[in-house]
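Peer 1: Give me a 3D structure for the following:
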Amino acid sequence: MIEANKLTKTFRDRKRGLVRAVDRVSFQCQPGQIFGLLGANGAGKTTTLRILGTLLEPTRGSATVAGFDVVKEPEKVRRSIGFLSNGTALYGRLTAREMLGYFGRLNGLEGSQLKSRVDELIERLEIGDFEKGRCDKLSTGQKQRVSIARSIIHRPPVMIFDEPTTGLDVMTSQTIMTFIEQCRDEGLTVVFSTHIMSEVERLCDEVAIVHHGRIATEGTVAELKAQAGEEVLENAFLKIVQGFDLETPAAEASASPNA
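Peer 2: Okay, the predicted model is just below:
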């Protein structure tokens, strides 16, 4: 599972001084559950997920992923996660099959075990028609299929998705959302960030609304709507964050624009 406990991340900005991109964020995500972080751009979602993925160290607070501390045991955390965003990079000179083989070897797979896993993912994600194509020649949808396969080559128990559908066409977005649902059905622990309300309604078992680096509220989609007294999630979101702004001192309501 994933457990975040009062995660805080501050940055030094030349103009604004000390900025809190993530401010005392706490939540839990259980196996077989999709936990959503819903918020506008700059809310602190990406910074939170980068901490969970060991790309950033928290200024304060702690987090464990699959039982491993993100600061004290970063290598074990990395072996336990798959991380997918809309900008997951591929090496353009490698073919799709070569790409999966390369990342399989990086994750300790070798010989027949590696070949079997690559073959399995190529079939599962329907990569066979372009497995010999160089990654820089693939379509956006094809690249995303390879990125998905790359992220799960080592069978991680935890998946982290950072706005993975942003800028993608409808068909590619559907492929990603179906894959996220499959991760939940297979019992993986899934945390998913987005600013797209329809994705939250389709995918998330629990949702935390993130605003100015803090969690404004948390619950199921139905509970968030009931809390705000709204039938539409977008209206509920707006009412909740507006109320949160009124309750939050201006000095605490700063967040990194790149968070």
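
Peer 1: can we go C-alpha only for contacts and neighbour counts from here?
Peer 2: OK.

Peer 1: What number of residues are in the vicinity of Val200?
Peer 2: Counted by other CA atoms under 10 Å, the residues lying close to Val200 total 23.

Peer 1: Can you tell me the SS state at it?
Peer 2: Secondary structure assignment for Val200 (DSSP: H, G, I helix; E, B strand; the rest coil): helix.

Peer 1: so how far is Phe103 from it?
Peer 2: 30 Å (CA to CA, to the nearest Å).

Peer 1: Going along the chain, name the helices of the stretch 101-250 of the chain.
Peer 2: 111-124, 140-152, 170-185, 197-203, 221-228, 233-247 (DSSP state H, counting those that start in this stretch).

Peer 1: Please identify the most buried of those helices.
Peer 2: Across these, averaging neighbours per residue (mean count of other CA atoms under 10 Å) puts helix 140-152 on top, at a mean of 22.

Peer 1: If you count contacts, what does that one end up packed against?
Peer 2: Applying 3 or more CA pairs under 8 Å, 6 or more residues apart in numbering; DSSP states H and E, one finds that helix 140-152 makes contact with strand 81-85, helix 96-106, helix 170-185.

Peer 1: would CSV of these with distance to Gln113 be doable?
Peer 2: Output for the helices and strands packed on helix 140-152, formatted as CSV (distance: least, CA to CA, whole Å):
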stretch, distance to Gln113
strand 81-85, 19
helix 96-106, 10
helix 170-185, 22
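
Peer 1: Here is the second sequence; please produce its structure so I can put it next to the first one:
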Amino acid sequence: MTLLGERRRTERPRAGRTTAVPAALVAISHGTNSADGQAAIKALVDGVALARPDLAVTGGFVDVQQPDVAASLGAVRPDSAAVVVPLLLSAGYHVHVDLQRETSAHDRVTALSRALGPDDRLIDVLEYRLRAAGLDSLAPGREIVLAAAGSSDVRAVEDCRRVGAMLQQRLGVRVTVGFLSAATPRVACAVTAARLRGASVTVSTYLMAPGFFFDLTRAQGAGADQVTAPLLLPGETAPAPLVDLIIDRYLEAKEHAQLF
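Peer 2: Have a look, this model is predicted:
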């Protein structure tokens, strides 16, 4: 499977609507103190900009880093609307509360897209990371623990469980969703339970990029045979499915809000 640097298409045009200034795409990630995580997210935003040179594409952060959401929206040219695309895998507090509040409070005409997950293209990247780690889904006694950050928002937890079910269907291997915080079972407990069933265990990292939660994944997944890399890594070209997914979230939100 090849993901890096290949894209299925460059755009999905909208018939009958043209404008000199299409809505800007403002990609908002969580933010991290990890230099590797920062570089990986920047490469993703740069990949989106490269795929859509007709759009003003910029990045920002909901926490930890700057510019924040308000500053990111303020930097968009005055005659342009904006679509905020959360670079977040699940729709939890940051999407339903923080980003809703920030976009509603801004003077600019702004639309907010859905979170990235669940989506089959995330499964594509998860599978790629698993295959790169040497997973043989046909080997007997294999199990996967999908390691997600966790949330107190039940909607985000359900999003993660849906991704786990999608990955299980894709690979034909038992997948248990484990969480690093806020929700249960915790990753370490899920790994232990799989071990007690006599399984060979791979932890599939369902995180955007290196950082605090990836360090926690490796710690909680210490009892597994292997822990995969997160979806993004510094020094790599942004995976084509993620670039496509972000562009589609932008187009979907723009269409729903009837923005140019």
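
Peer 1: Superposed, what's their TM-score?
Peer 2: The TM-score (TM-score structural alignment, normalised by the length of structure 1) is 0.30; 145 aligned residues with a CA RMSD of 6.6 Å.

Peer 1: Identify whichever of the helices and strands packed on helix 140-152 of structure 1 lies nearest to Leu121 of structure 1.
Peer 2: Closest to Leu121 of structure 1 of those is helix 96-106 (CA to CA; 8.8 Å).

Peer 1: how many neighbours does Arg101 of structure 2 have?
Peer 2: Neighbours of Arg101 of structure 2 using other CA under 10 Å come to 12.

Peer 1: That one should be in a helix, yeah?
Peer 2: Yes - under three-state DSSP, Arg101 of structure 2 sits within a helix.

Peer 1: Mind checking the helices and strands packed on helix 140-152 of structure 1 for the one nearest to Ser193 of structure 1?
Peer 2: strand 81-85 (9.5 Å).

Peer 1: between the closest one and helix 140-152, how big is the angle?
Peer 2: Computed by axes from the mean of the first three to the mean of the last three CA atoms, to 10 degrees, the angle separating strand 81-85 of structure 1 from helix 140-152 equals 160 degrees.

Peer 1: circling back to that earlier point, right, and the helices and strands packed on helix 140-152 of structure 1 - which one's nearest Gln33 of structure 1?
Peer 2: helix 170-185 (5.7 Å).

Peer 1: Name the nearest residue to Leu37 of structure 1, ignoring sequence neighbours.
Peer 2: Ser193 (4.5 Å; CA to CA, 6 or more residues apart in numbering).

Peer 1: Surely that neighbour touches Lys45?
Peer 2: Yes - Ser193 of structure 1 lies in contact with Lys45 (CA atoms under 8 Å); the separation is 6.3 Å.

Peer 1: ok so, going back, out of the helices and strands packed on helix 140-152 of structure 1, which gets nearest to Phe11 of structure 1?
Peer 2: strand 81-85 (22.6 Å).

Peer 1: The closest one packs against which elements?
Peer 2: helix 140-152, strand 158-162.

Peer 1: Compare the ones you listed and give me the one nearest Leu84 of structure 1.
Peer 2: When those are compared by CA to CA, strand 158-162 sits nearest Leu84 of structure 1, at 4.9 Å.

Peer 1: Can you give me the neighbour number for Leu38 of structure 1?
Peer 2: Leu38 of structure 1, neighbours per other CA under 10 Å, totals 27.

Peer 1: and what of Pro241 of structure 2?
Peer 2: 22.

Peer 1: On the secondary structure side, give me the element for it.
Peer 2: helix 240-257 (DSSP states H and E).

Peer 1: Show me what that helix is packed against.
Peer 2: helix 35-51, strand 82-86, strand 110-112, helix 120-132.

Peer 1: Which secondary structure elements does the last one sit against?
Peer 2: Taking 3+ CA pairs under 8 Å, 6+ apart as contact, the helices and strands that helix 120-132 of structure 2 lies on are helix 154-171, strand 200-206, helix 240-257.

Peer 1: so which of the ones you listed gets nearest Leu73 of structure 2?
Peer 2: Closest to Leu73 of structure 2 of those, according to CA to CA: helix 240-257, at 14.9 Å.

Peer 1: Show me which residues of that closest one are buried.
Peer 2: 240-254 (16 or more other CA atoms under 10 Å).

Peer 1: Pull up the gap between the residue nearest to Leu37 of structure 1 and Asn5 of structure 1, please.
Peer 2: Distance of Ser193 of structure 1 to Asn5 of structure 1, given as CA to CA: 18 Å.
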